[in-house]
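*Asks:* Pasting the sequence and the predicted model now:
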Amino acid sequence: MSAAVGVFDLHADGTPPADPLVLARDWLPADDDPDRPRATLATVGTDGWPDARTVLLSAFDETGFAFHTSATSRKVAELAAVPRAALVVLWEGFSRQLVVRGDVVPDSAESLAAAWAARSDHLRRLAWCNTDELAALPRADRVQRWAADHPAPGQADGWAGYRLQPRELTFWAAGDGAASRRLQYTRDAGGWTWRFLAG
């Protein structure tokens, strides 16, 4: 992902966009870019402890930030219990970071199908074949099973999608001749408000 300055430079003087999604759209690649951003998804564990893992950011628009996974995964159980999450996207070289916090809702069938179509063959195969049963086998058996398994065409059974609807977005930029700086947007009934914070 490029770190080039676009609609607003966090270190420049002036007023940032009133809508944080304008800035997010400027920072993030288009949904049809095959090089999808990796993001850390943080949830509340069913045991009450924080939990986190890396996911692909499948898509982004005004309805939120989409990610997709197996319906039997731990994160799905956690989101069913507490449908809130945080998502952290980190740019190469630690030049930028975007933190999104909000509510999580099931993604649409259309978005689910589009995300599946955009997945590489390897990731589609993982969705079909990578089970706890496979993980418990000795390495030789796992290698043999992986080589022999030929998933059915089409979307994997139990593949699920979610969309994080932001209540807060925090944009962070590394310092270039100055300290790092954050721009935090918070949404309430009146819309978005913003403030600058120390990096």
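*Replies:* Structure's in. What do you need?

*Asks:* can we go C-alpha only for contacts and neighbour counts from here?
*Replies:* Noted.

*Asks:* doesn't residue 83 make contact with residue 104?
*Replies:* Yes: at 5.1 Å, residue 104 counts as touching residue 83 under the criterion of CA atoms under 8 Å.

*Asks:* And the two? Which one has more around it.
*Replies:* Taking other CA atoms under 10 Å, residue 104 and residue 83 do not tie; residue 104 has more neighbours (21 against 18).

*Asks:* could you say which helix or strand contains that one?
*Replies:* strand 96-106 (DSSP states H and E).

*Asks:* Which elements pack onto that strand?
*Replies:* If you count contacts as 3 or more CA pairs under 8 Å, 6 or more residues apart in numbering; DSSP states H and E, strand 96-106 packs onto strand 84-90, strand 159-173.

*Asks:* Export those as TSV, with columns for distance to residue 61 and mean neighbour count.
*Replies:* Listed next are the helices and strands packed on strand 96-106 as TSV, based on distance: least, CA to CA, whole Å; neighbours: other CA atoms under 10 Å:
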stretch	distance to residue 61	mean neighbour count
strand 84-90	15	21
strand 159-173	10	22
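
*Asks:* also this one, for the comparison:
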Amino acid sequence: MSEDPFKKFGEWFAAAEGSEPNDPNAMTVATVGADGRPAARILLLKSWDKSGFSFYGNLGSRKAQNMQANNHVALLFHWKSLARQVRIEGSVTQVSDEQADAYFASRPRMSQLGAWASQQSRPLPSREVFESRLEEVETRFQGQPVPRPEFWSGWKLAPDYFEFWQGIDFRLHDRFIFSKTETGWETGRLYP
């Protein structure tokens, strides 16, 4: 077992990129709001390095409100084709404006326009209302770059816990963990 959870994640992520038919970067992001209720949703990992795992979205969304109330977040990657999953826990901070601008600029234009048109997680009276809002922003930014809205940014999760799960026949799975300490990472195994 590697002593470095980021190295192990990189190896498993590369394998998933080669085997998963769709979105090997898809992950469940679990949060807990001020009301104590958990919520989970699938998002796409947009970048990662030894400082953490980054993802983006609307600052008015339920996930953003939850992370503002409680910055302890869990990520879960599940790669069915490999019978593997990785759980990552830690705390999130909002990325810098420069990082959010750079990522937003890399998105497809329709995704940029959709970010402006969507009041994410708020009630929508009808699909037509959203489509009308999208037409309005298309007109507003016609022939020019689409700037990042103030209400759209990203978060980086700094991990303090990893669990790697390898599925094995008859539910004899292999589970190994990394827990962050003041001096590095402590490793261990869990029963299946």
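*Replies:* Received it, and whenever you're ready, just let me know what you need. This one's a predicted model, so the numbers in the text were calculated from it and none came from an experiment.

*Asks:* What does the superposition give as a TM-score?
*Replies:* Remark: TM-score between the superposed chains equals 0.81 [TM-score structural alignment, normalised by the length of structure 2]; 180 aligned residues with a CA RMSD of 2.6 Å.

*Asks:* And residue 102 of structure 2, what's its match in structure 1?
*Replies:* Per TM-score structural alignment, the equivalent position to residue 102 of structure 2 in structure 1 is residue 114.

*Asks:* One more: residue 87 of structure 2?
*Replies:* Alignment note (TM-score structural alignment): residue 87 of structure 2 maps to residue 99 of structure 1.

*Asks:* doesn't residue 171 make contact with residue 95 of structure 1?
*Replies:* No: with contacts counted by CA under 8 Å, residue 95 of structure 1 stays clear of residue 171, the gap being 11.0 Å.

*Asks:* need the contact list for the aligned partner of residue 85 of structure 1 in structure 2.
*Replies:* By TM-score structural alignment, residue 85 of structure 1 lines up with residue 73 in structure 2. Taking CA atoms under 8 Å, 6 or more residues apart in numbering, we find residue 73 of structure 2 in contact with 29, 30, 31, 32, 67, 89, 90, 91, 92, 157.

*Asks:* how does it look with 6 Å?
*Replies:* 30, 31, 89, 90, 91 (CA atoms under 6 Å, 6 or more residues apart in numbering).

*Asks:* same deal with residue 104 of structure 1?
*Replies:* Applying CA under 6 Å, 6+ apart to residue 104 of structure 1 gives the contacts 83, 84, 163, 164.

*Asks:* In this model residue 63 seems to touch the last one, though I could be wrong.
*Replies:* No: Residue 164 of structure 1 is beyond contact range of residue 63, at 8.2 Å (criterion: CA atoms under 6 Å).

*Asks:* which residues do these two both contact?
*Replies:* With CA under 6 Å, 6+ apart, residue 164 of structure 1 and residue 63 have no common neighbours.

*Asks:* What sits closest to the match of residue 85 of structure 1 if chain neighbours are left out?
*Replies:* Excluding the flanking residues, the one nearest residue 73 of structure 2 by CA to CA, 6 or more residues apart in numbering is residue 31, at 5.2 Å.

*Asks:* Over to residue 41 of structure 1?
*Replies:* Nearest non-adjacent residue to residue 41 of structure 1, counting by CA to CA, 6+ apart: residue 87, 4.6 Å away.

*Asks:* quick one: that neighbour from residue 81 of structure 1, how far?
*Replies:* 18 Å (CA to CA, to the nearest Å).
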